[in-house]
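K.L.:
My questions concern the predicted model and sequence given below.
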Amino acid sequence: MAIPPPPGPQQPEGQYPPPNTQGPYQQQPYQQQQFQQPFPQQYQPWGYGYSPQNSPAPVNGLAISALVLGFLCFLPAVGLLLGILALVQIRKKGERGKEMAIGGMVLSSLGLVLALLAVATGGAHDFWDGFKEAANDSGGSTFSLVKGDCFDVPGGSLEGVTYDVDKVPCAGEHQGEVYANFIMSGGSYPGDGAVADTADERCYTLQDAYAMDSWAVPDDVDLYYFTPTRQSWRLGDREITCVFGNTDATAGLTGSLRRDAKTLDADQFIYLSAAQVLNAAMDTEPDTEYVEDDLPGHKQWASRVADALTEQAGRLRDHTFAPDAAAPVTALVKDLESARAEWTKAADAADVDAFYLHYEKGLDLTDPQQTVTAREALGLATDPPTYGGDDGSGDDGGDDTGLEV
């Protein structure tokens, strides 16, 4: 059997030469069909046998963003929206990331529910308050000092700017003692001067509620205060803290100056609270230097003093004091009633001379020395402050200074 040669240039492809009929066997002719490849040949445009059919679908970017926001619980509504958009794009483009989008939607939904619950229950408000407190503590606030706290300031001065305090026991030496706190109102920062003016006025007024026995306050003690800075104001800091401090920074304070309902007994508290009624009226004296410069104003002042003496005597008379203090307090009440009569006449004076006559008599009857015996019986301080004034009166403030925080 002859093997047909491959087709040559003159021979059509797919055809063989005529069969050899000379051999002992005669082959039957057959039809040879051309072989056709079932598929056209694939070309590899990128080389190295890598074809486009082997490339994975890209991951949808919105699905990634939704998952990240879901984990961070940041802007949960945005994370939920991105998850929905991601599913739409994945369905249209055939991209991957369906699980990411669904996971982000679930986490964002939980975050949204928690956020709504926080708003409904007030948790968001508490969180914001806590945040502001932490920010204030780190950015210069009143360091969470409350009434009755004693402290030292790094650097040793209660003037200027400070960023920290060290709380210490009041029984030992310390630089400052907090006697009041109050909150300023207002939106924008009012300025350093306005803040200092508010602190001066309010801190002076509030000292008597903490140190009711002003005779027990040493003469070298002055008023100071912590105030917000412009920076801490932006964080919500509105608190002013009123402080007792020594005018001599190297001396400091020893022991607490607190004399209020928390530390006084019932007899002491009644006596001092009654005395403060008179002190408040005395502080309303007109600013004019001489009575003749404003006689009507001084007569109105005398009337206020007479009313205060009536109330003071009534409070002392209505309270039952301990046996050792009862007699001295009763004697003091008689002096107060006599003083009230003189101040009433001063209020009704027809001219300056008449005013002076009764004013001086009334002033003598309210002299602080008149109260020493009763004070001693009550266990209160018996040395009047050197600045003078009436029993239990407060300091005029002097050159009050403030410490910004």
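P.N.:
Yep, it's here.
K.L.:
drop to CA atoms for contacts and neighbour counts, all remaining ones
P.N.:
Will do.
K.L.:
ranges for the helices of the chain?
P.N.:
61-72, 76-93, 98-121, 123-139, 192-210, 230-234, 266-282, 295-318, 323-347, 352-365, 372-378 (DSSP state H).
K.L.:
what would those helices look like in TSV with distance to D395?
P.N.:
Formatted as TSV, the helices of the chain follow (distance: least, C-alpha to C-alpha, whole Å):
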stretch	distance to D395
helix 61-72	57
helix 76-93	58
helix 98-121	47
helix 123-139	32
helix 192-210	8
helix 230-234	30
helix 266-282	11
helix 295-318	19
helix 323-347	22
helix 352-365	19
helix 372-378	19
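K.L.:
what residues are up against the nearest residue to D367 once chain neighbours are set aside?
P.N.:
Leaving aside its chain neighbours, D367 sits nearest to D390 (6.3 Å; criterion: C-alpha to C-alpha, 6 or more residues apart in numbering). Applying C-alpha atoms under 8 Å, 6 or more residues apart in numbering, we find D390 in contact with N279, T366, D367, P368.
K.L.:
So how do I select the buried members of the residues you listed in PyMOL?
P.N.:
The PyMOL selection below is limited to those of those classed as buried (16 or more other C-alpha atoms under 10 Å):
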select buried, resi 279+366+368
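K.L.:
measure E404 to R238 for me?
P.N.:
12 Å (C-alpha to C-alpha, to the nearest Å).
K.L.:
Buried residues, stretch 194-203. List them.
P.N.:
Going by neighbour count (16+ other C-alpha under 10 Å), the buried part of stretch 194-203 is V195, A196, A199, D200, C203.
K.L.:
is it possible to export these to JSON lines including distance to A209?
P.N.:
Compiled in JSON lines, the buried residues of stretch 194-203 are given as follows (distance: C-alpha to C-alpha, whole Å):
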{"residue": "V195", "distance to A209": "22"}
{"residue": "A196", "distance to A209": "21"}
{"residue": "A199", "distance to A209": "16"}
{"residue": "D200", "distance to A209": "16"}
{"residue": "C203", "distance to A209": "10"}
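K.L.:
if you take the average position of this structure, which residue is closest to it?
P.N.:
E133 (4.2 Å; C-alpha atoms, centre = their mean).
K.L.:
List the residues that contact that one.
P.N.:
With contacts defined as C-alpha under 8 Å, 6+ apart, E133 has no neighbours.
K.L.:
at 10 Å what do you get?
P.N.:
Going by C-alpha atoms under 10 Å, 6 or more residues apart in numbering, E133 touches F127, G139, S141, T142, F143, S144, L235, G236, D237.
K.L.:
A further structure is provided below for comparison with the first:
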Amino acid sequence: MSIPPPPGPHQPDPAQGPSPVPDPYGPPPQGQQPYGQPPQGQPPYGQQPYGQPYGQPYGPPYQTWGQGYSPYSRPASVNGLAVASVVLGVLCCFPGVGLVLGVIALVQIRKKGQSGKALAIAGSVLSSLGLALWVLVLATGGLSDAWEGFKKEAREDSAFSVAKGECFDTPGESLEGRAYDAEKVPCAGEHEGEVFGEFKMAGSTFPGDSAVSGAANDKCYALQDLYAMDTWALPEDVDVYYFAPTRQSWRLGDREVTCVFGNTDETATLTGSLRADETTLDSHQIALLKSLNAMDTVLYEEPEADPEDDLPGYRDWSRDVHDGLGEQIGALRAHSWPAKADKPVAALLKDMEKARGEWAKAVTAAEDGDADTFYIHYGKGYGYVDGPSTVTARKALGLATKRPSYDEDYGDGGGEPGGGELKV
């Protein structure tokens, strides 16, 4: 059983039956105004009611939006530092920077009401972990080991992955200037270069091409005597070259200078190894060559000016030659020579003793300021160098006996001083 709704406005009485459908062209129902006219008691449309201020809209004001709500609200911007922090944290390249950016981002987010708090926290955490890892690696030396491993691997993959004692070709290129490729080949056959030494330069800043060349000239020629101890055996058309770091490779940690033997003729090659050291010589050959090369090193330190212009410099240098001869005479006498070399070495020692006496007189003449007398003893002191006794001793021990050529011949008892620069 349904209960009808109570009678109300515009609702028909149930006892009267259903309401008829209104006629749109007939008069309006009772209690309603005709179409286009305002309700009873209200002024016509477009007129203000009596007592209503002019300009005041009719009826109550429109309902305003609720407190704190805007129909045109925009989303909060993401903090850029938070994004940078998480990126650096993931990459782990600058963990300290990532941590600082993350902290700054959290402060800015709180003040400006920006979004990205989760990103800032994540970036700070990842950067902290990365920073801790860097500290651990540095403390244990792992970074140094990793860098050395990287350089070793890079060297093995490099075009110049040739080591001491190895020979190579530079296809289509020359040993002078820049070379970009080096192919390792056997030393027994023809080749363009042979590596005889290498050393590393120090410093964090590239010193310049001139400084690199100067260091290479000084150290490569010194390393030459350790690799090719029998300098007389070097062909005259062989010279010293080197591979050195450039400004660009220096930035990547390249500090190595590679010393190389090459032919002075760019169109010619070398054949066979030039190595003559402890790996190829016997103990007697090494003993003689060490003494002879040690004296050559002292003699090469001769002052560049003429004795008349630098007698004090020649005095000090002559004293070094005198003392060097004393040391090498003692070393040669202390060595036990084979029977075939006893007499030849004894004859060489006799000439070295005479030369030592002449250098002592040269020192005295320089101290007295007597350049003419100095010249006389200077020439006689050079008399034993590469003299007949040296050739005989070399021959007895199976070493090269062909004297190398020099810029100028040494004095033979009163001659002019020689430069002493070996042409190789």
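P.N.:
Done, it's in. Since this is a predicted model, take the numbers as computed values, not measurements.
K.L.:
ok, the contacts of D390 of the first structure vs D351 of the first structure, which is closest?
P.N.:
T366 (22.7 Å; C-alpha to C-alpha).
K.L.:
wait, doesn't the closest one sit right on L332?
P.N.:
Yes - under the contact definition of C-alpha atoms under 10 Å, T366 of the first structure touches L332, with a separation of 9.5 Å.
K.L.:
what residues are shared contacts of those two?
P.N.:
Joint contacts of T366 of the first structure and L332 (C-alpha under 10 Å, 6+ apart) are S338.
K.L.:
Who are the contact partners of T320 of the first structure?
P.N.:
Counting by C-alpha under 10 Å, 6+ apart, T320 of the first structure makes contact with A266, D267, I270, A326.
K.L.:
how near is it to A118 of the first structure?
P.N.:
Here the criterion is C-alpha to C-alpha. By it, T320 of the first structure lies 54 Å from A118 of the first structure.
K.L.:
Likewise for T250 of the first structure?
P.N.:
Distance of T250 of the first structure to A118 of the first structure, given as C-alpha to C-alpha: 50 Å.
K.L.:
So between the two, which is more surrounded?
P.N.:
Remark: of T250 of the first structure and A118, A118 carries more neighbours, 15 against 10, as counted by other C-alpha atoms under 10 Å.
K.L.:
Now for the residue lying closest to that one once chain neighbours are set aside, how many residues are close by?
P.N.:
The spatially closest residue to A118 of the first structure, leaving aside those adjacent along the chain, is A124, at 5.1 Å (C-alpha to C-alpha, 6+ apart). Neighbours of A124 of the first structure under the rule other C-alpha under 10 Å: 15.
K.L.:
ditto for D409 of the second structure
P.N.:
The burial count assigned to D409 of the second structure is 14, neighbours taken as other C-alpha under 10 Å.
K.L.:
same check, this time on T140 of the second structure
P.N.:
Counted with other C-alpha under 10 Å, T140 of the second structure comes out at 11.
K.L.:
and it, what does it touch?
P.N.:
By C-alpha under 10 Å, 6+ apart, the contact set of T140 of the second structure is W134.
K.L.:
That one and V424 of the second structure: what is the separation?
P.N.:
Distance from T140 of the second structure to V424 of the second structure, by C-alpha to C-alpha: 48 Å.
K.L.:
same check, this time on R333 of the second structure
P.N.:
As defined by C-alpha to C-alpha, R333 of the second structure lies at a distance of 31 Å from V424 of the second structure.
K.L.:
now do E308 of the second structure
P.N.:
Counting by C-alpha to C-alpha - E308 of the second structure and V424 of the second structure are separated by 30 Å.
K.L.:
more neighbours, these two?
P.N.:
Neighbour count, other C-alpha under 10 Å: between E308 of the second structure and V424, V424 has more, with 18 against 15.
K.L.:
so that one touches R403, yeah?
P.N.:
No - between V424 of the second structure and R403 there is no contact under C-alpha under 10 Å: 11.9 Å.
K.L.:
Mind listing the shared neighbours of those two?
P.N.:
With C-alpha under 10 Å, 6+ apart as the test, V424 of the second structure and R403 both reach T231, W232.
K.L.:
Quickly note the distance from the alignment partner in the second structure of A199 of the first structure to E176 of the second structure.
P.N.:
Matched to the second structure by TM-score structural alignment, A199 of the first structure sits across from A216. A216 of the second structure sits 14 Å away from E176 of the second structure, going by C-alpha to C-alpha.
K.L.:
Need the overlap of contacts for the two.
P.N.:
Here A216 of the second structure and E176 share the contacting residues Y241, Y242, F243, scored by C-alpha under 10 Å, 6+ apart.
K.L.:
list the buried ones in stretch 238-246 of the second structure?
P.N.:
Going by neighbour count (16+ other C-alpha under 10 Å), the buried part of stretch 238-246 of the second structure is V238, D239, V240, Y241, Y242, F243, A244, P245.
K.L.:
and of those, the nearest to G203 of the second structure?
P.N.:
P245 (12.6 Å).
K.L.:
ok, the residue lying closest to V238 of the second structure once chain neighbours are set aside - contacts?
P.N.:
Excluding the flanking residues, the one nearest V238 of the second structure by C-alpha to C-alpha, 6+ apart is N263, at 4.7 Å. Counting by C-alpha under 10 Å, 6+ apart, N263 of the second structure makes contact with 175, 191-193, 235-241, 269-270, 424.
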